[in-house]
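1. Sequence first, predicted coordinates after that:
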Amino acid sequence: MTNLKIASWNVNSVRARIGIVERLLHEEAPDILCLQETKAEDKSFPSDLFRQMGYVHQKLTGQRMHHGVAILSKLPLHDEGRHDWQDNGEARHVGARLDCGIRLENVYVPAGGDIPDRTVNPKFGQKLDFIERMTRWSEKLAEPTLIVGDFNVAPLQCDVWSHKALLDVVSHTPIEVDALTRLQQAHDWVDIGRAHIPAPARNFTWWSYRSPDWTKNDRGRRLDHMWCSPEVASLAVAHRVLEPCRNWERPSDHVPLIVELAV
């Protein structure tokens, strides 16, 4: 039995942040890296650099200037799959099966705009519909799966810096939390983040660029997640949120998550 180390990170442009992505790979040496918001077409993705670092198995779903996800692995990836949960062709999902039999899914849920009302903000409706399509998929899922990525929802009261202040702010509204709860229940997904860092312990993964000093007001949210099928939950032996990465040079507004599975 060996530990399989998987990292997930909304990098907010893989080319703009390539320096800190390299730093993460040098310091943490994950077996697999899942990226969201790569903002690069497949032909523009820095594939050769990752191959030089040992990540020779790659599954990309890119889009110019927007969205984009990637799985970069030292281990073989099989049965590549893509779901258009946005139902508009946006590059927001890629998945593959690992040799150990676990299916790895990498997803970037839409942010949903600024107004939590689908009648006046179509982006909010698209976000809810995206999560609903994921829920329908989860209901039929029959293989052991780990799904990671930027879900753009902070579900628990302790997953945001102020529950009261953010109740009407997209990412923490009751309607989004309810939608994510239904998604979780559809497959009995285990939230690895809270399984290893039980509520109400600090567990933020995102801080806005708008603050000149994110550490001073510390207005974080837990938008990034790692969920696994019930049969995979017992394999998760470690989970970390790499909060110090928010202080790296030219950082993403998100920080990486790492899970280790005993497989």
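-> Done, it's in.

2. CA only for contacts and neighbour counts going forward, please
-> Will do.

3. Might you report the residue contacts of Asp31?
-> Contact partners of Asp31, counting by C-alpha atoms under 8 Å, 6 or more residues apart in numbering, are Leu4, Lys5, Ile6, Ser73, Lys74, Leu75.

4. For Leu128, state which of those is nearest.
-> Nearest to Leu128 out of these is Ile6 (C-alpha to C-alpha; 27.5 Å).

5. wait, what's in contact with the residue lying closest to the closest one once chain neighbours are set aside?
-> Leaving aside its chain neighbours, Ile6 sits nearest to Ile32 (4.8 Å; criterion: C-alpha to C-alpha, 6 or more residues apart in numbering). For Ile32, the contact set (C-alpha under 8 Å, 6+ apart) comprises Lys5, Ile6, Ala7, Tyr55, Ile71, Leu72, Ser73, Lys74, Leu75.

6. switch the cut-off to 6 Å
-> Ile6, Leu72, Ser73 (C-alpha atoms under 6 Å, 6 or more residues apart in numbering).

7. try this one side by side with the last:
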Amino acid sequence: MSLRIASWNINSIRARPHLIQQLVADHDIDILCLQETKCEDNAFPRAAMEALGFRHFNLAGQRMHHGVAILSKLPLEPVYRYDWQANGEARHIAVRLPSGVVLHNVYVPAGGDIPDRALNPKFGQKLDFLSRMTDWSGALGESSIILGDFNIAPHPEDVWNHKALLDVVSHTPVEVEALTNLRESHNWVDLGRRFVPVPERLYTWWSYRASDWQASNRGRRLDHVWASPDIASTATALHTLVPARSWERPSDHVPLVAEFDL
């Protein structure tokens, strides 16, 4: 089966349903994985999404903060939700695809502004989240796709200025090491860099603070799609939809669209 799976930190689904409408108009999406939906499940705009062709919903919502969702045009089997922080934050949801492959949608904590767990508990929370994910990943015994907003840009070419961002949360060496440990724990294949190898630059996020994001182009690759090594060859494409950063009332992230033959 050929599947087109999109991942997008939408930064509030209720504020930006028009972005989903434009995405679907431009691309034939079978499954849409959203992060930072910022609404409880009973407030999710189902009717608007159903009008776009999505009939099946797997939601892990949270009012005003966090929240992940998987919308699909085909039936999917709910699998489980993990709370890697044991604090009730809605940051993970998983479903089983018709092929049996499990699809994980994850929203990793941003980690605050100071890259020091002693001075910034949010940074420690992020590292602990990744450590628990790594323990889970190392014991994973089923073919899987994991995607979402990982809030880490691992390669020097994943940020606009490697040296300038070494002390900035999302690109610090300790975060890069944590993400590398996670990837290596299951030998995940980073599809972003499979289709766009380094040293080519690749970004998925641009700050709202820039008056002209295109002119400054101070981007970071915070969003990822990884596949288990046994199914990585079924991925036929991964598109980073950079123009979406200029759509009306945009998210600061752009969508990724991965194509699989599963």
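-> Alright, I've got the coordinates. Since the structure is predicted, the reported quantities are computational estimates derived from the model, not experimental observations.

8. Aligned to the residue nearest to Ile6 of the first structure, what sits in the second structure?
-> Aligned counterpart of Ile32 of the first structure in the second structure: Ile31 (TM-score structural alignment).

9. OK, contacts around the closest residue to Arg92 of the first structure other than its chain neighbours?
-> Spatial nearest neighbour of Arg92 of the first structure, excluding adjacent residues (C-alpha to C-alpha, 6+ apart): Tyr108 at 5.0 Å. Counting by C-alpha under 6 Å, 6+ apart, Tyr108 of the first structure makes contact with Gln36, Arg92, Gly149, Asp150.

10. And for Ser185 of the second structure?
-> Ser137, Gly138.

11. Double-check that it belongs to a helix.
-> Yes: assessed with DSSP: H, G, I helix; E, B strand; the rest coil, Ser185 of the second structure lies in a helix.

12. distance of it from Lys73 of the second structure?
-> Distance, Ser185 of the second structure to Lys73 of the second structure, using C-alpha to C-alpha, to the nearest Å: 32 Å.

13. Also Val254 of the second structure?
-> For Val254 of the second structure, the distance to Lys73 of the second structure - C-alpha to C-alpha - is 21 Å.

14. Count the residues that sit near the closest residue to Phe150 of the second structure other than its chain neighbours.
-> Spatially, and ignoring its direct neighbours in sequence, Phe150 of the second structure is nearest to Val108 (4.9 Å; C-alpha to C-alpha, 6+ apart). Residues near Val108 of the second structure, counting by other C-alpha atoms under 10 Å, number 23.

15. swap in Glu36 of the second structure?
-> Number of residues near Glu36 of the second structure (other C-alpha under 10 Å) recorded here: 24.

16. Trp227 of the first structure: which element?
-> If you go by DSSP states H and E, Trp227 of the first structure is part of strand 224-228.

17. after that strand, next one along is what?
-> That would be, after strand 224-228 of the first structure and using DSSP H and E, helix 230-233.

18. Which elements pack onto that next one?
-> Helix 230-233 of the first structure is packed against no helix or strand, with contacts defined by 3 or more C-alpha pairs under 6 Å, 6 or more residues apart in numbering; DSSP states H and E.

19. Now for Leu24 of the first structure: which residues touch it?
-> If a contact means C-alpha under 6 Å, 6+ apart, then Leu24 of the first structure has no contacts.

20. quick one: it is in a helix?
-> Yes: under three-state DSSP, Leu24 of the first structure falls within a helix.
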